Each structure stands twice: as C-alpha cells, then as structure tokens.
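Asker: have a look at this prediction, sequence included:
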Amino acid sequence: MAVTIPADRPDIDPYPLSPYVEWAGKRNRDPILAVFKDLFPQTGDVLEVASGAGLHINYFAPHFPQLRFQPSDYDLKVFDTIKGKRDAADNANVADPIEIDLIRAETWPDPKDRLYDVIFVINIFQVAPLAIASGIAQVAVRLLKNDGILAIYGPFKVDGKYTTESNEAFDKEILAAQVPEWGLKDVRDLEAIAGKYGIVLKKRLDLPANNFILVFGKA
C-alpha cells in the first residue's frame, strides 16, 4: 500500500497552535462549511466543543451572520488566540470562549443559561481517548434543544475496518508515535457510547479526504 503524504504537510502535532493543526484546519474547512450550510438552522445558537485555536469557528461565523457562535475549550491558554482570530475577522457573532472540559462535569454550562441548536466537534478523536465521547454525549443531552444536532467531523473506522487505504496509512502513522489513546476510533463505538445517554446517530456524511461528519440527535 503506497499512500502519498502531501508535500506541504507539517509533522503531526495535535497541539492546537501547531503548524500541523493549522494546515489540517485550512484543508478541511471548506468541505465542512458546505455541509454545515445544509445542516445549520436559519437562526439560533451554535456551540463548538474543543475549539483549539478557533480556526474553524472564526472561519464559519461570517457565513452565518444570523447565528450566535460559542467557542469553548478545556485549555484556557488558547482563549487569547480564539479572541484574536475573532477580532481580526471582525466576527461580531462569536462570543468570548468558555471553559468546557469533557472529563470535568463541573465545567459544563448550566442549561438554564442557554440551549443550543447545534454542537459541533472537529478532528479530536484521532488523538483523544474514546472516553471523551461520553463527555460529548452528556454535554449534548444537557445543552442541545430537543431538535438540535451534534455534528462530529473526522476520520473514523466503520465496523472495525478502514474505509480507505489512506485512512489506514494515517492510522498506522499516528499509532507509530506510541502515544496512549492516539488512533482512529470506530463509528460504532461512538454510537454505542452516545446511545447510553439518549444520543443517537442520525446520518453519516462522506466528506473529502476520506473523513465523515457524524450527525447525532436526541432519541
């Protein structure tokens, strides 16, 4: 199996402010945006979990001026970067970032303050533990409106199998780093975990670069 790695791709580094994350974010943002234009409501509130440097939320926001975007992350050190990107783009519909740590329930917002039409998560599962899915599902149950959606983007296995040779090569590359919990996760595992909290998979959408958007909602 010979899979060509793009010549301009930096070394894999999941830190939110790394050159690799910026490269990957710019590569996938337009295909994601195209899908979000179909998924997002006309008006309402959108929460991004694990916003990192804020690249995606600040890219999407100008395309949806009628929506209010809420960035969040567990790492408070990235907040200034998120706000800097917002201010540079003059995104009046992007709020100040808030802390949400998916493994610390005490950081999860009070649903009495705001419910969301959409929660989205981009590119975390290949370098995050599967247990994070439990936190995402619980946050979704807590903060989504009854007809709201949870959209999760990234590369995944399906039924224990790779969907493409390039995803298999990518998984082997990140597994070679021998970092605990790195590696592609299986859609069925995410589905099973989410189901424990009343969050069910509604759609699996194919995107370029052999990635998916998994669309969940309340049962």
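Answerer: Everything's here; your move.
Asker: from here on, contacts and neighbour counts on C-alpha atoms
Answerer: Noted.
Asker: longest strand in this protein, please.
Answerer: Ordering each strand of the chain by length in residues (DSSP state E) puts strand 144-154 first.
Asker: below is structure B, check it against A:
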Amino acid sequence: MTDSEPRHAPATLRNRDAIVAVLRDILPGQGSILEIASGTGEHAVYFGRTFPNLTFQPSDPDPACCQSIAAWTQREGGHNILPPKQLDAQAPQWDVSKPAAILCINMVHISPWESSIGLFEKAGTLLDPGAPFYLYGPYLREDVETAEGNLAFERSLKSRNLRWGLRDVADMDALAERNGFVRESLTEMPANNISLVYQKS
C-alpha cells in the first residue's frame, strides 16, 4: 500500500449504520461537525454521504491516517468533507473552527487517559451550550458484567501499551461533568460497544 491509497478498517462496515442511527437523533440540521481520531476516514465519508447538509471536519494525530482520510474523500467525491487536520487530543489547543458537534469513535481505549482529559477539555471550550458530544467504543460499567470479548480486548490493549485500556463510564461521566457536560444517553451498540452522548450545559 502506498501513502496515497485509502486504508480500510473492517469494523467500520459493521458499526457505521448503528452509529448513524444514533447520530440522526442528535446532530443539528446544519453546521460543521468535528470528528476527532478519524482513523482511516471511512466514517467521515460515510457520514458525509448520509448527512449532505452538514460539513464534516475529520482529524487524526497520525499523518498516515490523514493521508488515508484525504484519499477516501477524493475517491468518494465528498463535497462536504473538509481536508483532514492533524489534531492531537493532548495538544494545548486545536486549530479548528467552532463546531456544532464533536464525534469521537474508538479513540478513548486506544490512548492514554490524558488524551480523554484533553478531549473533554477542548470539547468543553469549543462547543456551545446544547451542542452534542458523541463517543463510541467499548466501556466498562459497574452494574453490567463485562463481555468476555471485551475482557480479552482489554488484555490485548494492556499488552501493547499499559496506558491504554477500556474506561469506565462513571469515569467518563465525571470527566464530562468537570468540563460542563451532562450525559444525555447511553445506547447499547453492536459487538459490546456503547454510544455515549453528552451535551454542553
């Protein structure tokens, strides 16, 4: 694969329609949507096709991912997909226009806790009251038995980086509250994942 070729993440095809079902209820009718940790870019172009009246700003800290995002956008002809920005959740600030909503899919568990802190701090600064902040991925919950597949995934993550791992929903809620958010919903998703929707208060 050359740098100009789009990358493919198999999970995208499995989860994108379930994610869209949640996004239909929370995204505004117009405005710019900032996606953090866009990865391959497949979600961004799919969301762009699904919500043609919205503008999507994909981003990722990895230059190779940004190249993949640009390649997917070019291949799919995404008229409402902006060029990707190289953003790091732990950076002091993000060079982005004020978004109407922020999406973050499958980042929190594959990054240190400091990235989640930075993510919420910047979301709290950028979003206006009432704006949605959407998270998707596997999470732990005190009152719900963790699926064996997620436990195995947790062990795999820790073997790769001890600072990675599944986060507890209660910890995410506490972090959200510290940055001016309240949780609006928790939706069970395919393959033992969860959608968390926070709203700027």
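Answerer: Noted; the coordinates are in hand. None of these values were measured; they are calculated from a predicted model.
Asker: could you get me the TM-score between them?
Answerer: Between these two chains, after superposing, the TM-score reads 0.88 (TM-score structural alignment, normalised by the length of the second structure); 196 aligned residues with a Cα RMSD of 2.0 Å.
Asker: what about G118 of the second structure, how many residues nearby?
Answerer: Applying other Cα atoms under 10 Å, we find 17 residues neighbouring G118 of the second structure.
Asker: which position in the first structure pairs with it?
Answerer: For G118 of the second structure, the aligned position in the first structure is G135, judged by TM-score structural alignment.
Asker: distance from the host helix or strand of that match to the second structure after superposition?
Answerer: For G135 of the first structure, the host element (DSSP states H and E) is helix 132-143. Once fitted to the second structure, helix 132-143 of the first structure is off its aligned match by 1.3 Å on average (mean Cα distance after the TM-score superposition for the first structure).
Asker: what's that helix packed up against?
Answerer: helix 187-195, strand 199-207 (3 or more Cα pairs under 8 Å, 6 or more residues apart in numbering; DSSP states H and E).
Asker: angle of it against strand 199-207?
Answerer: Inter-element angle recorded for helix 132-143 of the first structure and strand 199-207: 110 degrees (by axes from the mean of the first three to the mean of the last three Cα atoms, to 10 degrees).
Asker: T40 of the second structure in helix, strand or coil?
Answerer: coil (DSSP: H, G, I helix; E, B strand; the rest coil).
Asker: my guess is it contacts A70. True?
Answerer: No - counting by Cα atoms under 8 Å, T40 of the second structure does not reach A70; the two are 9.2 Å apart.
Asker: tell me, what's touching those two both at once?
Answerer: P6 (Cα atoms under 8 Å, 6 or more residues apart in numbering).
Asker: would you map the strands across the first structure?
Answerer: Under DSSP E, the first structure gives strands at 44-49, 67-70, 72-73, 98-99, 116-122, 144-154, 199-207, 211-218.
Asker: and the helix ranked longest in the first structure with strand 211-218, angle?
Answerer: Assignment by DSSP state H gives helix 19-39 as the longest helix of the first structure. On the basis of the same axes, to 10 degrees, helix 19-39 of the first structure is oriented at 50 degrees to strand 211-218.
Asker: what comes up buried for helix 19-39 of the first structure?
Answerer: The neighbour-count check on helix 19-39 of the first structure (16 or more other Cα atoms under 10 Å) flags 19-22, 25, 28-29, 32-33, 36 as buried.
Asker: how about those in JSON lines, adding distance to A61 of the first structure?
Answerer: Output for those, formatted as JSON lines (distance: Cα to Cα, whole Å):
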{"residue": "P19", "distance to A61 of the first structure": "22"}
{"residue": "Y20", "distance to A61 of the first structure": "22"}
{"residue": "V21", "distance to A61 of the first structure": "19"}
{"residue": "E22", "distance to A61 of the first structure": "17"}
{"residue": "G25", "distance to A61 of the first structure": "15"}
{"residue": "N28", "distance to A61 of the first structure": "16"}
{"residue": "R29", "distance to A61 of the first structure": "12"}
{"residue": "I32", "distance to A61 of the first structure": "13"}
{"residue": "L33", "distance to A61 of the first structure": "10"}
{"residue": "F36", "distance to A61 of the first structure": "11"}
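Asker: E148 of the second structure versus the spatially most central residue of the second structure, what's the distance?
Answerer: Nearest to the mean C-alpha position of the second structure, by Cα atoms, centre = their mean, lies C104 at 1.2 Å. Separation of C104 of the second structure from E148 of the second structure (Cα to Cα, to the nearest Å): 24 Å.
Asker: kindly report the same for M107 of the second structure.
Answerer: Distance from M107 of the second structure to E148 of the second structure, by Cα to Cα: 21 Å.
Asker: which of these two has more neighbours?
Answerer: Shown here are M107 of the second structure and E148; by other Cα under 10 Å, M107 has more neighbours (20 against 10).
Asker: for that one, give me its contacts.
Answerer: With Cα under 8 Å, 6+ apart, M107 of the second structure has these contacts: 37, 137.
Asker: what does it correspond to in the first structure?
Answerer: Match for M107 of the second structure (TM-score structural alignment): I124.
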